[in-house]
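K.L.:
The following block contains a protein sequence and its predicted model.
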Amino acid sequence: MPRDLPPWIYDRRRDLGDRIRQRRRSAHLTQEGLAELTGIDRRTLQRIEVGTSDPPYSSLLLIAHALAVPVGDL
């Protein structure tokens, strides 16, 4: 059952997605390439990047590892 979240949550999700996209592009990776490195479905990565997904911490750890950045930089 979906719940209403405060607007700032959606803003933070978009910010997170923007930072991941910037890091991915800086690493010259496509979403498909990052998906292969992390084992996360490409569609899930796309939803994370646009801010419509609430990724689990383990996914953020996998993404950070694949991009060779500390998770805090995401």
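P.N.:
Perfect, thanks for sending it.
K.L.:
going forward, measure contacts between C-alpha atoms and count neighbours the same way
P.N.:
Fine.
K.L.:
buried sites along stretch 39-56?
P.N.:
For stretch 39-56, the neighbour count (16 or more other Cα atoms under 10 Å) marks I40, R42, T44, L45, Q46, R47, I48, E49, V50, G51, S53 as buried.
K.L.:
Using a markdown table, please lay out the residues you listed together with secondary structure.
P.N.:
As requested, the buried residues of stretch 39-56 are exported to a markdown table (DSSP: H, G, I helix; E, B strand; the rest coil):
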| residue | secondary structure |
| --- | --- |
| I40 | coil |
| R42 | helix |
| T44 | helix |
| L45 | helix |
| Q46 | helix |
| R47 | helix |
| I48 | helix |
| E49 | helix |
| V50 | helix |
| G51 | coil |
| S53 | coil |
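K.L.:
also this one, for the comparison:
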Amino acid sequence: MPSPDLPAWVLTRRRAMGDRIRAARLWADLSQEQLAERTLVDRKTINRIELGHHSARIDTLFLIADALDVPLADLVAP
């Protein structure tokens, strides 16, 4: 069964989180491929998370925060 449509504010916050992840990755001077290797997550998934097209699992967010050496809160806080 398909999931119900999400409220616009959820999608907006997901895109903002993707922007923060991208900024932290660029600050760390990493490509999406390098981040993918460090997190054992597919590069396409990293790309979809950064674009806000993919709802990241909390475990994936933990791995991304650790690989970027930033607190998880810095990536997900509104």
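P.N.:
Looks like it arrived, so ask away. Just so it is clear, the structure is predicted and the values come from calculations on it, not from any experiment.
K.L.:
Need the TM-score between these chains.
P.N.:
Once superposed, chain against chain, the TM-score is 0.98 (TM-score structural alignment, normalised by the length of structure 1); 74 aligned residues with a Cα RMSD of 0.6 Å.
K.L.:
Looking at the buried residues of stretch 39-56 of structure 1, which one is closest to R14 of structure 1?
P.N.:
Nearest to R14 of structure 1 among the buried residues of stretch 39-56 of structure 1 is G51, at 4.2 Å by Cα to Cα.
K.L.:
which non-adjacent residue is nearest the aligned residue in structure 2 for the closest one?
P.N.:
Using TM-score structural alignment, the partner of G51 of structure 1 in structure 2 is G52. Leaving aside its chain neighbours, G52 of structure 2 sits nearest to R15 (4.1 Å; criterion: Cα to Cα, 6 or more residues apart in numbering).
K.L.:
how about the nearest residue to the residue nearest the centre of structure 1, chain neighbours excluded?
P.N.:
Centroid check for structure 1 by Cα atoms, centre = their mean gives I48 as the closest residue, at 4.3 Å. Distances taken as Cα to Cα, 6+ apart put G17 closest to I48 of structure 1, at 5.5 Å, once the chain neighbours are dropped.
K.L.:
Can you give me the separation between the one you found and S53 of structure 1?
P.N.:
For G17 of structure 1, the distance to S53 of structure 1 (Cα to Cα, to the nearest Å) stands at 9 Å.
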